[in-house]
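> no sequence for this one, just the structure:
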């Protein structure tokens, strides 16, 4: 994963992504929790619990604590991961909003691949949020495309921060998957991040 300089404010896109995934999480039927997802090793329940971790890590950045102290899967929310995601997304939005959130953007944040400015970290979490949102949507029969402008912006950023090579090892993404001609920008972002659409989306869209 490369580390180009980011000078823009990623918060509007990131907070919009949180809203999208919170809506998806809130609509997950209780009987779909054991269903598989495109994210290897995660069913719907554990994917949602991982998504909670993707909230807790930027929350730790805002609080000045170690984001990597949170495990990959937040096992404490496995009984009600969708409810936890909705509640913690709302709290995270509050932490990063307004002048208080803006003041955090140049704070140093520790991520698995190294230390970066918090504004850069939020672009990483934006990609993760949208890609896992796509995972959740296709796994639970929901509309898998976020706002096109949001996903297009995220895709452009992902291409800058996550080049096609190398992948694997310290860069925890699979090889780029060629997207379908009719794929929307969220699906294309998922493909860029190594997700395979086959078997998860219909050929018509």
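Perfect, I can see it now. What you see is a predicted model; the values in this text were computed from it and never measured.

> contacts, neighbours, all on C-alpha from now
OK.

> quick check, residue 57 in contact with residue 70.
Yes: contact between residue 57 and residue 70 holds when scored by Cα atoms under 8 Å: they sit 6.7 Å apart.

> neighbour count: these two, which is higher?
residue 57 (25 against 16; other Cα atoms under 10 Å).

> what segments of this protein are helices?
For the chain, the helices defined by DSSP state H cover 11-26, 44-63, 81-96, 98-102, 118-139, 148-161, 185-192.

> count of neighbours near residue 76?
For residue 76, using other Cα under 10 Å, the count is 10.

> got another, please set it beside the one above:
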């Protein structure tokens, strides 16, 4: 995000949910960009998605985040971009990132109420939710394609806190997550996060 000399700078990255969200998006982008052509049709730990379809879902999420930042209702946009060719993915991704940066450039978005599929929440909370979505789906893509991302401990912590606030420990009827999986309390933070989200690390 760019700021003129007369525009107040946002809080330090550690305090600005937008910066954490953009970092999570960037890691997801690098991970999908590293997918090899023969891996696109492979399964992922997210049962309803192949690698290709999960990549198309993440592009759709970018567009939803941008729409929310502009004050729109994200439920008016699809959850997957259909017909996105493998060769067109990077261009669509880069365009989506630019839309997010522009729509969230004003710090005031963090205090506005945004409309998400599960309800209306402040922009700062929505940014944390989307940070967790990108982090978990980055793990899905990485696991499906044999990658080992360099996890940012702060992003994982933000994601874990958001998911534990938003997902019950018990039955999750109607939520797009399976039951939490038991892992060792001393397991890596990313493993604890994805296990809470129903993955088996």
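Ah, there it is. Please read all numbers here as calculations on a predicted model, not as lab measurements.

> overlay them and tell me the TM-score.
The TM-score (TM-score structural alignment, normalised by the length of the second structure) is 0.83; 186 aligned residues with a Cα RMSD of 2.1 Å.

> ok, back up a step: of the helices of the first structure, flag the one that's most buried.
For the helices of the first structure, average neighbour numbers computed from mean count of other Cα atoms under 10 Å are highest in helix 185-192, which has a mean of 25.

> so who does the residue nearest to the spatial centre of the second structure touch?
With distances taken as Cα atoms, centre = their mean, residue 134 lies nearest the centre of the second structure, 2.0 Å away. With contacts defined as Cα atoms under 8 Å, 6 or more residues apart in numbering, residue 134 of the second structure is in contact with 24-25, 28, 58.

> what do you get for residue 21 of the first structure?
Per Cα under 8 Å, 6+ apart, neighbours of residue 21 of the first structure: 129-130, 133.

> and the residue mapped onto it from the second structure, how far from residue 166 of the second structure?
By TM-score structural alignment, residue 21 of the first structure lines up with residue 28 in the second structure. Shown here: residue 28 of the second structure relative to residue 166 of the second structure, a distance of 21 Å by Cα to Cα, to the nearest Å.

> next: residue 90 of the second structure.
31 Å.

> likewise for residue 118 of the second structure?
For residue 118 of the second structure relative to residue 166 of the second structure (Cα to Cα), the value is 10 Å.

> what is the neighbour count of the corresponding residue of the second structure for residue 65 of the first structure?
In the second structure, the residue matched to residue 65 of the first structure (TM-score structural alignment) is residue 72. Neighbour count for residue 72 of the second structure, taken as other Cα under 10 Å: 16.

> I'd say residue 72 of the second structure and residue 115 touch.
Yes: Residue 72 of the second structure lies in contact with residue 115 (Cα under 8 Å); the separation is 7.3 Å.

> got the contact list for the counterpart of residue 111 of the second structure in the first structure?
In the first structure, the residue paired with residue 111 of the second structure is residue 106, using TM-score structural alignment. By Cα under 8 Å, 6+ apart, residue 106 of the first structure lies in contact with 117-119.

> the residue nearest to residue 122 of the second structure when sequence neighbours are not counted and residue 63 of the second structure: what is the separation?
In space, and not counting its chain neighbours, residue 122 of the second structure is closest to residue 113: 4.4 Å by Cα to Cα, 6 or more residues apart in numbering. As judged by Cα to Cα, residue 113 of the second structure and residue 63 of the second structure stand 18 Å apart.

> try residue 121 of the second structure
18 Å.

> same question, residue 49 of the second structure
Counting by Cα to Cα - residue 49 of the second structure and residue 63 of the second structure are separated by 18 Å.

> and for residue 47 of the second structure?
In terms of Cα to Cα, residue 47 of the second structure sits 23 Å off from residue 63 of the second structure.

> and residue 139 of the second structure, by the same measure?
For residue 139 of the second structure relative to residue 63 of the second structure (Cα to Cα), the value is 21 Å.
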